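>>> Provided below are the primary sequence and the corresponding predicted coordinates.
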Amino acid sequence: MTDLRTALREAAERLAATSDTARLDAELLLAHALGVSRNDLLLGRAQGEVPTQFEALIRRRIDHEPIAYILGTQPFCDLDLAVSPAVLIPRGDSETLIEVARAAREGRPPACILDLGTGSGALLLAALSLWPEAEGIGLERSADARAIASRNATAHGLAARARIIAGDWTSAGWTDGLGRFDLILANPPYVEDNAELAPSVRAHEPAEALFAGPQGLDDYRRLIPAIPSLLAPGGTALFEIGHRQSAAVAALAETAGLTVKVHQDLAGRPRCVELA
């Protein structure tokens, strides 16, 4: 009979060819199979036999399925968010938008927030958590993604302030009736169609949330011209960008009559454009 320590070591060895974080992955998956926290596992509080489902979880990870989808959750800005293959996995890079928003709206808390392509609701819910008096709309064309976002809003006590609605910015008149907003957040698709991506991303995350034409700019070209009609006076719009896209996105914004600031992520790469 394999004990938990041995099972953990063997799983990490098997995952090494798939993951750069093999030991962490093994710890998370074993804790999940046991129904305990990773801390409990590491502190020796988990007891008993290796769960039979642990092997199935390891096989899923060997097949490059992202840990977040296997566990069904992903942390983002101190929120534990439900995720599924219907939504892009929230990433630490996207937290840059929330930090920029915090600084940009210092002393001017937004009353109305719009999240374009809300997915799991990560940006909208993080912003609503930051400003408890604010209300917001999460626009999303995928019904499955809207269900995830609504579930997350309810789980974090934000359902009364977060309205998740259907919308598709590739359709004419998509801004009709939305109104104007003090803060607009957007992490649109921005990956080039032929970009080299890790198998865990290309094979498992939703293509419609990733790819945006040969230059990765198609959705910026649709969205940015609409921003002046959606911003309230003195409003701020923040877009996540790929690290080589700042000049192209800035040019689109300037053509739309917007002022532009580019902000870097923690790795020092351009990650967010601030439009006003």
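Happy to help now that I have it.

>>> Going by C-alpha atoms from here, please, whenever you check contacts or count neighbours.
Noted.

>>> Which stretches in the stretch 51-200 of the chain count as strands?
Taking DSSP state E, counting those that start in this stretch to define them, one finds strands in the stretch 51-200 of the chain at 73-76, 79-82, 112-116, 135-140, 162-166, 181-186.

>>> The fifth one packs against which elements?
This means strand 162-166. helix 122-130, strand 135-140, helix 143-155 (3 or more Cα pairs under 8 Å, 6 or more residues apart in numbering; DSSP states H and E).

>>> how about those in JSON lines, adding distance to residue 199 and mean neighbour count?
Shown next, in JSON lines, are these (distance: least, Cα to Cα, whole Å; neighbours: other Cα atoms under 10 Å):
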{"stretch": "helix 122-130", "distance to residue 199": "23", "mean neighbour count": "24"}
{"stretch": "strand 135-140", "distance to residue 199": "25", "mean neighbour count": "24"}
{"stretch": "helix 143-155", "distance to residue 199": "22", "mean neighbour count": "20"}
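
>>> mind checking which of the ones you listed is nearest residue 274?
Among the helices and strands packed on strand 162-166, helix 122-130 comes nearest to residue 274, with 14.9 Å by Cα to Cα.

>>> Just list what the closest one packs against, helices and strands only.
Against helix 122-130 (3+ Cα pairs under 8 Å, 6+ apart) you get helix 95-104, strand 112-116, strand 135-140, strand 162-166, strand 181-186.

>>> pretty sure residue 273 contacts residue 248?
No - Residue 273 lies out of contact with residue 248 (Cα atoms under 8 Å); the separation is 10.9 Å.

>>> Against that first model, consider the following:
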Amino acid sequence: MSWIIADAHVHLPSVEHLASLATSARRNFLRAERRHRLADAVSRCLFLADLRDGTTFAQIRSLAEERRTPSDAFALHPTREAQAVRLAFHDGCALVLIAARQIVTAEAIEVLAIGLTRPYADGRPLGMVLEDLSREDLLLILPWGVGKWLGQRGRIIADAVDGWRGDQLFLGDNGNRPFFWPLPPVFAAGQRGRCRNLPGSDPLPLAGEEGQAGRCGFWCEGVVDADRPFASVAALLRDPVTALHPYGAGETAYRFCRNQLLLRMAR
């Protein structure tokens, strides 16, 4: 039996942090695989979301095409897709890096466009962003965020989910959500087969946070096409028959409060 395990929400501040992030993701993936007994062939994926006009994934892709690498611990290999790069450790363990963009809407709601390699402007209404990007062969994720799913914004997200009729839109639980903070009710839509949950670790822009990569995510049965990883993963996730299994514990109260304080101090 073959499996896919993925972290659907990863940020990389620069290529210089790739070795640390990849090593952490590998360690956390292997831990989750042991816990869930994914013993046979496992494909490991990171959805790598650039912010605004970020070019980190493009730089990684260029390194892969030039057969260069920022670390002696692994090699980078291009695929036939612009959206995917294979990162292979020298012991045979590999990660598939899939391009994504994080977009902030006019309502300050985040959207992850998985498979999008070009820049996309922030500041447009959520409905317009979803309608526009749904015309492309992408996966769209609305990731949980501290305070961003409450009040008026929470109603906007709920309306978007209630009105959605396609197979491209997902919700995304978040590794930063503390264990005592319940998921918003809109996540129940995923339990009814619409806008299902694709969790991710969402490493914060703080020192050492790349160590969180792979700590939260999902796993499912399936095979990743080595030549066209994004297309094969997207097809599986858009298929309602594919059973998606979230993994990863909520953040501790101490780390949650500490991180929120550090973020506010850094502003």
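Looks like it came in fine. For clarity, every value in this text was computed on a predicted model and none was experimentally measured.

>>> What's the TM-score once they're superposed?
Once superposed, the chains reach a TM-score of 0.31 (TM-score structural alignment, normalised by the length of the second structure), with 136 aligned residues with a Cα RMSD of 5.8 Å.

>>> mind putting the strands of the stretch 51-200 of the first structure in JSON lines, distance to residue 42 of the first structure included?
Below are these laid out as JSON lines (distance: least, Cα to Cα, whole Å):
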{"stretch": "strand 73-76", "distance to residue 42 of the first structure": "19"}
{"stretch": "strand 79-82", "distance to residue 42 of the first structure": "20"}
{"stretch": "strand 112-116", "distance to residue 42 of the first structure": "38"}
{"stretch": "strand 135-140", "distance to residue 42 of the first structure": "38"}
{"stretch": "strand 162-166", "distance to residue 42 of the first structure": "37"}
{"stretch": "strand 181-186", "distance to residue 42 of the first structure": "38"}
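
>>> And for the helix or strand residue 46 of the second structure falls within, what's in contact with it?
Assessed by DSSP states H and E, residue 46 of the second structure sits inside strand 41-51. Under the criterion Cα atoms under 8 Å, 6 or more residues apart in numbering, residues 1-12, 29, 56-57, 94-103, 112, 114, 214, 223-224 lie in contact with strand 41-51 of the second structure.

>>> helices and strands around whichever helix or strand comes after it, which ones?
Next helix or strand after strand 41-51 of the second structure toward the C-terminus (DSSP H and E): helix 56-65. Using 3+ Cα pairs under 8 Å, 6+ apart, the elements in contact with helix 56-65 of the second structure are strand 41-51, strand 74-78, strand 84-89.

>>> Between residue 273 and residue 248 of the first structure, which has more neighbouring residues?
residue 273 (24 against 14; other Cα atoms under 10 Å).

>>> how about that one, what does it touch?
238-241, 246, 249-250, 260-263 are the contacts of residue 273 of the first structure under Cα under 8 Å, 6+ apart.

>>> and if we set it to 10 Å?
For residue 273 of the first structure, the contact set (Cα atoms under 10 Å, 6 or more residues apart in numbering) comprises 97, 100, 237-241, 245-247, 249-250, 253, 259-264.

>>> Excluding covalently adjacent residues, which one is nearest to it?
Leaving out its chain neighbours, the residue that sits closest to residue 273 of the first structure by Cα to Cα, 6 or more residues apart in numbering is residue 262, at 4.6 Å.

>>> Residue 38 of the first structure now?
That would be residue 31: by Cα to Cα, 6+ apart, it lies 5.3 Å from residue 38 of the first structure.

>>> can you check residue 164 of the first structure too?
Residue 164 of the first structure sits nearest to residue 138 (Cα to Cα, 6+ apart), 4.6 Å away.

>>> Give me the distance between that neighbour and residue 264 of the first structure.
Distance of residue 138 of the first structure to residue 264 of the first structure, computed by Cα to Cα, to the nearest Å: 25 Å.

>>> just residue 57 of the first structure next, same as before
Following Cα to Cα, the distance that separates residue 57 of the first structure from residue 264 of the first structure is 36 Å.

>>> Residue 30 of the first structure too?
36 Å.

>>> now swap in residue 58 of the first structure and tell me
Using Cα to Cα, residue 58 of the first structure is found at 35 Å from residue 264 of the first structure.

>>> Residue 155 of the first structure now?
Distance check for residue 155 of the first structure against residue 264 of the first structure: by Cα to Cα, it reads 31 Å.

>>> Same check on residue 233 of the first structure?
26 Å.

>>> Over to residue 10 of the first structure?
Counting by Cα to Cα, the gap from residue 10 of the first structure to residue 264 of the first structure is 39 Å.

>>> Quick one: mark the members of the contacts of residue 273 of the first structure that sit in helices.
Among these, the residues falling in helices (DSSP state H) are 97, 100, 246-247, 249-250, 253.

>>> could you flag which of the residues you listed are buried?
By neighbour count, with 16 or more other Cα atoms under 10 Å, those hold 97, 100, 246, 249-250, 253 as buried.

>>> Alright, that wraps it up for me.
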